[in-house]
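Asks: Quick one, fold the following:
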Amino acid sequence: MVMSYHIVLADDHLMLRQSLRRMLEERPDLRVVGEANDGIELLTLLQLNSLSPHLVILDITMPNLGGIEATRKIKMTYPGVKVLVLTVHRDNEYLKQAISAGAEGYLLKEDMGTELFSAIQTIQQGGVFMSPFFSKKID
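Replies: Here you go, the predicted structure:
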């Protein structure tokens, strides 16, 4: 039996969460165990439900508590949980903030269809993933 990798999604756009869930659930080894609309809901979900996900996929721009601060709080409270930022921001400053907050990945939403599974795999293997847009700029 395949050991499933538990994932929690946090994005204030329901349609995006639904399509992300559909993509993830095509893989038998990936399981979405929770969803949140913003950073506060995400932290509450993690605290109250003892989900202990392997990975949180979250947006940077969310109401109440954004993704950077949520990442910082997740890393302080649940250091074993990995974080993949999924965002529209093609900005080096956001990338730096996300990585310094502790995120293991930074994926542009425009790359979700082509890079999502390699981002998850890289993070599962202990690496740090960045959308190709940033890799080209850093080389």
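Asks: going forward, measure contacts between C-alpha atoms and count neighbours the same way
Replies: Noted.
Asks: The helix or strand harbouring T44: which residues count as buried?
Replies: Counting by DSSP states H and E, the element that carries T44 is helix 39-49. Neighbour counts over helix 39-49 (16 or more other Cα atoms under 10 Å) mark G39, I40, L42, L43, L45, L46 as buried.
Asks: Could you also give me the structure for this second sequence? I'd like to compare it with the first:
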Amino acid sequence: MGAYRIVLADDHAMFRQCVKDLLEGAGGLKVIGEAGDDLRLLDFFQKEPPDMVIWGISMPNHHGLAATREIKMVYPNVKILILTMHREKEYVDYVLAAGAEGYLLKENADTELFIAVDRIRRGECYVSPLVAGGGTYSSFR
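Replies: So this is what the prediction gives:
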């Protein structure tokens, strides 16, 4: 079995690089592309859809909340992990209802990223404990 292929999408290049370095430092994960906006992100789907997209929902020229639903409709097997600064429950509810498998706060990415990716790879849902309210979303899926 080959490496688990991930595309990163965030409008901050330095943040993307840090996440890429973290992911590629782990065995079995490969960042196959990076995007700073949704148009560039969709280019990766034209070639060969990744196994997972890790992205921010507040990029310019992009509405991540609606785009999550669109990607899941066309590419239902692609896993989506939202990596964001937004703590509001409304964001979590919307993206999970739209089909995202995970919701991770940027402030905890260094300690939770591998946990989130691993759980999502195994078919589970992951929501950062800082927004999950002690497991509120554990049975969402």
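Asks: Superposing both, give me the TM-score.
Replies: After superposition, the two chains reach a TM-score of 0.92 (TM-score structural alignment, normalised by the length of the first structure), with 136 aligned residues with a Cα RMSD of 1.4 Å.
Asks: Point out the other helices and strands that the helix holding T44 of the first structure packs with.
Replies: Counting contacts by 3 or more Cα pairs under 8 Å, 6 or more residues apart in numbering; DSSP states H and E, helix 39-49 of the first structure packs against strand 30-36, helix 67-77.
Asks: picking up where we left off before, okay, the buried residues of helix 39-49 of the first structure in a markdown table with distance to D29 of the first structure next?
Replies: Below are the buried residues of helix 39-49 of the first structure laid out as a markdown table (distance: Cα to Cα, whole Å):
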| residue | distance to D29 of the first structure |
| --- | --- |
| G39 | 26 |
| I40 | 28 |
| L42 | 22 |
| L43 | 24 |
| L45 | 22 |
| L46 | 21 |
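Asks: So which residues of the first structure form strands?
Replies: Assigned by DSSP state E, the first structure shows strands spanning 5-10, 30-36, 55-58, 82-87, 105-108, 129-130.
Asks: of those, which approaches K136 of the first structure most closely?
Replies: K136 of the first structure lies closest, by Cα to Cα, to one member of the strands of the first structure: strand 129-130, at 10.0 Å.
Asks: Onto which residues of the second structure does the closest one map?
Replies: Mapped onto the second structure using TM-score structural alignment, strand 129-130 of the first structure covers residues 126-127.
Asks: what's the mean distance for that stretch versus the first structure?
Replies: Taken over the aligned residues, the distance from stretch 126-127 of the second structure to the first structure averages 0.2 Å (mean Cα distance after the TM-score superposition for the first structure).
Asks: circling back to that earlier point, would you turn the strands of the first structure into CSV with mean neighbour count?
Replies: Formatted as CSV, the strands of the first structure follow (neighbours: other Cα atoms under 10 Å):
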stretch, mean neighbour count
strand 5-10, 22
strand 30-36, 19
strand 55-58, 26
strand 82-87, 26
strand 105-108, 25
strand 129-130, 22
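Asks: JSON lines please, covering the ones you listed and showing distance to E93 of the first structure.
Replies: Listed next are the strands of the first structure as JSON lines, based on distance: least, Cα to Cα, whole Å:
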{"stretch": "strand 5-10", "distance to E93 of the first structure": "21"}
{"stretch": "strand 30-36", "distance to E93 of the first structure": "25"}
{"stretch": "strand 55-58", "distance to E93 of the first structure": "17"}
{"stretch": "strand 82-87", "distance to E93 of the first structure": "13"}
{"stretch": "strand 105-108", "distance to E93 of the first structure": "12"}
{"stretch": "strand 129-130", "distance to E93 of the first structure": "13"}
